[in-house]
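> Build me a model from this:
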Amino acid sequence: MAVEEFAMPDLGEGLTEAELVSWQVAEGDTVELNQTIAEVETAKALVQVPSPFEGTVARLHVEEGTTVSVGTTILSVRTSADDDAPAADDAAGSTTDAPAAPTGPGADGAPAAGDADQSGAPARTAVLVGYGPPVEGGARPRRRERAASWSARHGGAAALAGGRHPGGAGGQTRVGAVHALSGERPRSYPPVRKLAHDLGVDLAGVVGTGPAGLVTREDVLASTRGTDRTDAGAPSSAPAGPREERIPVTGVRKHTAAAMVASAFTAPHATEFLTVDVTATSELLARLAADRRLAGHRIGVLAFVAKAMTVALRAHPTLNARWDEAAGEIVQYRYVNLGIAAATPRGLVVPNVKDADRMDLVELADALRDLAERARAGATPPAEMSGGTISITNIGVFGIDAGTPILVPGEAAILALGAVRRRPWEHHGEVALRDVMTLSLSFDHRLVDGEQASRFLRDLGDVLADPGRLVTLV
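Now for the predicted structure:
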């Protein structure tokens, strides 16, 4: 019987670390070749990691929420499944630095599965705190229950294992309390952690009502109403949380911060603004939306500006370029990989549409919609997160009129679209209510002169004021 160790793989794109978001297996599970064993969040995408072995999971070396360097062992697998094999820690050769556990026939100081305790009550599976549900026929505990015991065996509130929580009902687990005592990160999915952060809720003080104490969206919302949930589901007074919260900088947030600092202090930024009467574009988009032949396609101002941008770059190639410091050259692209800044629960990402300049308006609109949906779902493939040549950020969807966007590293320009406002505006010598929008163009002044940026921005503004001008740029 051999124990194979699986290290955090090199996920490409020059990444050296990733956050282990969730385990899809637990100790004792049987895994097949290429079965998904974990989800990890890199600086660019959420990635499913397949198993290179088949056998039985002997040990999980890393807890969920941990940032792991490439090459670090995260999983041990017994390549010959054997329910009578030694415990995972023994198989991995690790017998030191483990806290003393209460004595008893069970692995965590609890009665062994399938046996009865001294009171004659049915045996129960050992969980992080107290005892879980009775085991029928000696069946293995569920994945989440087995995963919970990982923390107990590796230093997380091990002293509490095997004892009932005084406030528990029916012997259920008070995982939230354990996290508060041990400092262990509460079990919850990334969207729930994002919701808690936005609402100012400390997850360490929230009792999870999901499987094995998982903190759910409803638990977070309940805590904001001044109530928490007990094990039996009855409301109780919410504990006062700390006045401050420290949030580890990992994944997308860490990558974005590093990239923005590098961009801001490497490329000399300059930003220009242009406010445009876009009433004609609004009217055109309304007609396209009413066209039955385009049913199922959503063509908005972002798609129209993106199309105009890809066409205008033919006359202004200096904005579709990068600065090659090592070679002392300016590299001008003859294609457009159009990046779109997308706000997601994981942070800001800028995936790009490959060869956007080869698409017509409908194709580009569909591509932008699909790209945004994948980004929000955390399903953007790494290939879409690299290789961009120029980008757009639509700050208008947040009701913002203008801004000074920071360049995506390696790109010469980024355009910010402001909100479309109905305002009094001069039109044919009179004041009328018109649709007005501000364009903000940031550019790398090493590659792009002020005149070049101004002409490019003016061409875009002219197309938005009169969409028919787009044909003159083709």
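> make it CA atoms for all contacts and neighbour counts henceforth
Noted.
> A308 - that's part of a helix, no?
Yes: assessed with DSSP: H, G, I helix; E, B strand; the rest coil, A308 lies in a helix.
> Next one: it from M359, what distance?
11 Å (Cα to Cα, to the nearest Å).
> Compare the two (neighbour count), which wins?
Neighbours were counted for A308 and for M359 using other Cα atoms under 10 Å; A308 has more, 24 against 15.
> Does that one touch L470 like I think?
Yes: with contacts counted by Cα atoms under 8 Å, A308 reaches L470, the gap being 6.6 Å.
> any common contacting residues for those two?
Common contacts of A308 and L470 (Cα atoms under 8 Å, 6 or more residues apart in numbering): V463.
> Just give the number of residues close to I247.
Using other Cα under 10 Å, I247 is surrounded by 7 other residues.
> give me the element it is part of.
Secondary structure assignment for I247, by DSSP states H and E: no helix or strand.
> Second input sequence below; structure requested for side-by-side comparison:
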Amino acid sequence: MTASTANAQRFREFKMPDVGEGLTEAEILKWYVKPGDTVTDGQVVCEVETAKAAVELPIPYDGVVHELNFGEGVTVDVGTVIISVDTDPGAGPAAAPAAQQAPQEAAASEAEEAEPQGRQAVLVGYGAAPSSTKRRARKTQAAVPAQPEPASAALQAELNGRAAPAPAIIPAAPAAAPVAPVANGAGAGPAGRPLAKPPVRKLAKDLGIDLAAIAPTGPDGIITREDVHAAAAPAVTVSPAAPAEAAVPVSAPAAAPEPGVVDAAARERRVPVKGVRKATAQAMVHSAFTAPHVTEFITVDVTRTMKLVQELKQDPDMAGLRVNPLLLVAKAFLVAIKRHPEVNASWDEARQEIVYKDYVNLGIAAATPRGLIVPNIKDAGVKTLPRLAEELGELVATAREGKTSPAAMSGGTVTITNVGVFGVDTGTPILNPGESAILAFGAVKLQPWVHKGKVKARQVTTLALSFDHRLIDGELGSKLLADIAAVLERPKRLITWG
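Here you go, the predicted model:
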């Protein structure tokens, strides 16, 4: 068995999985382990954020953590190795790959005569580089072109994914005029490819930095994260005729700002848009410009519904459950959909068909620290009020903890957004992509209202219904909204209509 085969069987690599539905990348939010930690099959090792939710990833191996290939805050493509585990830590040091064995044997005799120069750099995913320690070269009259050392050649070969080339034998050349060194020469291998770890290459790509233009500062000419960040920082220019201390940032104005003028850029913060916020932004833009939105409004007296909420809180069948106005708004929405099932549909653009659905997956828009998400209650239309209250409570609690799974946010048919909790009267909500309608529930306020021929203080709210006009015309949308309001005005209709 070759060394590479043995290592492959011993060191198991865990790749970033597709934890959603066709997602292509995820950001590593937090590592729960570090190299040297013992892990067991099924143990959660990290938390990642996809375009839909934050998800904890379990490791499928027993062993000791060998390497973490990416740090926290790094966005990694699906299918990329993020962690490796030594499944046989008692077997001793790993055998070197065949491509490194010859260079190691060649360097062994010199290593015996030279003092160790310190710990060698370890490239993530490639193991330790062979020692490059050597004796000081004697001074010669003629300049001899420097040859790649065996260790550096093997190291570069591994980064480039090919076998190390055999060192060429070049006769001494006559003395020549000195040649100006290349800025990044220390970090380039035989093929001219700069040495850098995969995460550093990813960082440079994200920042739009050319690795070939960076002067490496790491061991063995390796480009570090700090090198990339330094290259991305604002450059400085120095006039040829001016001393070095006269360097001025390129972005600085030619003249000093006038007294009292404040630099606006110094008081601005830029945050990359990614994860849930990025997905939400893309989805809302797509929805707003593909589905023709229509929004209708209705103001309704919900005094009786608010009384029913207080009564249900004392009902033994609802003990331990969260009972609030949103629960009865959700139930009223479901009853109205049952009376007008044609509203529960979706538009199939590819086939030019309307897909009518005999189930209602009721989405509840939830604001979280990572952005707005819309998990949904599956088959909400057939659930009893206590069961609906239980699942609604679980859905909200899970969303606030940031633990909502991608599956919980897929397959929604209609949505409720409760803007009233922020004291907002109403709004014009945008459809969740693929859904037919969204209901905005405004704040419930005590207002003067004509009740039984007299002006009285009543509890009033405003509802707003946005719907896809390709699926729901004005008449159907108006009937749906009117029925929701009718149930909330006289909640006994939950029984007569339900």
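> follow-up on the earlier one: what do A308 and M359 of structure 1 both touch?
Overlap of the contact sets of A308 of structure 1 and M359 (by Cα under 8 Å, 6+ apart) is empty.
> would you list every one of the helices in structure 2?
Assigned by DSSP state H, structure 2 shows helices spanning 3-10, 98-113, 150-160, 198-207, 225-232, 275-290, 303-313, 325-339, 385-400, 474-489, 493-496.
> The third one aligns to what range in structure 1?
On the basis of TM-score structural alignment, helix 150-160 of structure 2 is assigned to no residues in structure 1.
> Report the inter-axis angle for that helix versus helix 198-207.
Interaxial angle, helix 150-160 of structure 2 versus helix 198-207 (axes from the mean of the first three to the mean of the last three Cα atoms, to 10 degrees): 60 degrees.
> Over to the fifth one?
Per the same axes, to 10 degrees, the angle that helix 225-232 of structure 2 makes with helix 198-207 is 10 degrees.
> What helices and strands are in contact with helix 225-232 of structure 2?
If contacts are counted by 3 or more Cα pairs under 8 Å, 6 or more residues apart in numbering; DSSP states H and E, helix 225-232 of structure 2 sits against helix 198-207.
> The equivalent of V122 of structure 2 over in structure 1: what's it in contact with?
With TM-score structural alignment as the criterion, V122 of structure 2 lines up with D89 in structure 1. Residues near D89 of structure 1 by Cα under 8 Å, 6+ apart: 58-59, 95.
> Check P351 of structure 1 too.
Counting by Cα under 8 Å, 6+ apart, P351 of structure 1 makes contact with 339-342, 371, 375, 380, 384-386, 388.
> quick check, nearest of those to P190 of structure 1?
Nearest to P190 of structure 1 among the contacts of P351 of structure 1, counting by Cα to Cα, is A375 at 14.2 Å.
> pretty sure the closest one contacts A341?
No: assessed by Cα under 8 Å, A375 of structure 1 is found out of contact with A341, at 9.6 Å.
> between the two, what contacts are shared?
Residues touching both A375 of structure 1 and A341 (Cα under 8 Å, 6+ apart): 349, 351.
> Neighbour count: the two, which is higher?
Using other Cα under 10 Å as the criterion, A375 of structure 1 and A341 rank with A375 on top: 28 against 21.
> Output the longest strand belonging to structure 1.
If you go by DSSP state E, structure 1 has its longest strand at strand 430-444.
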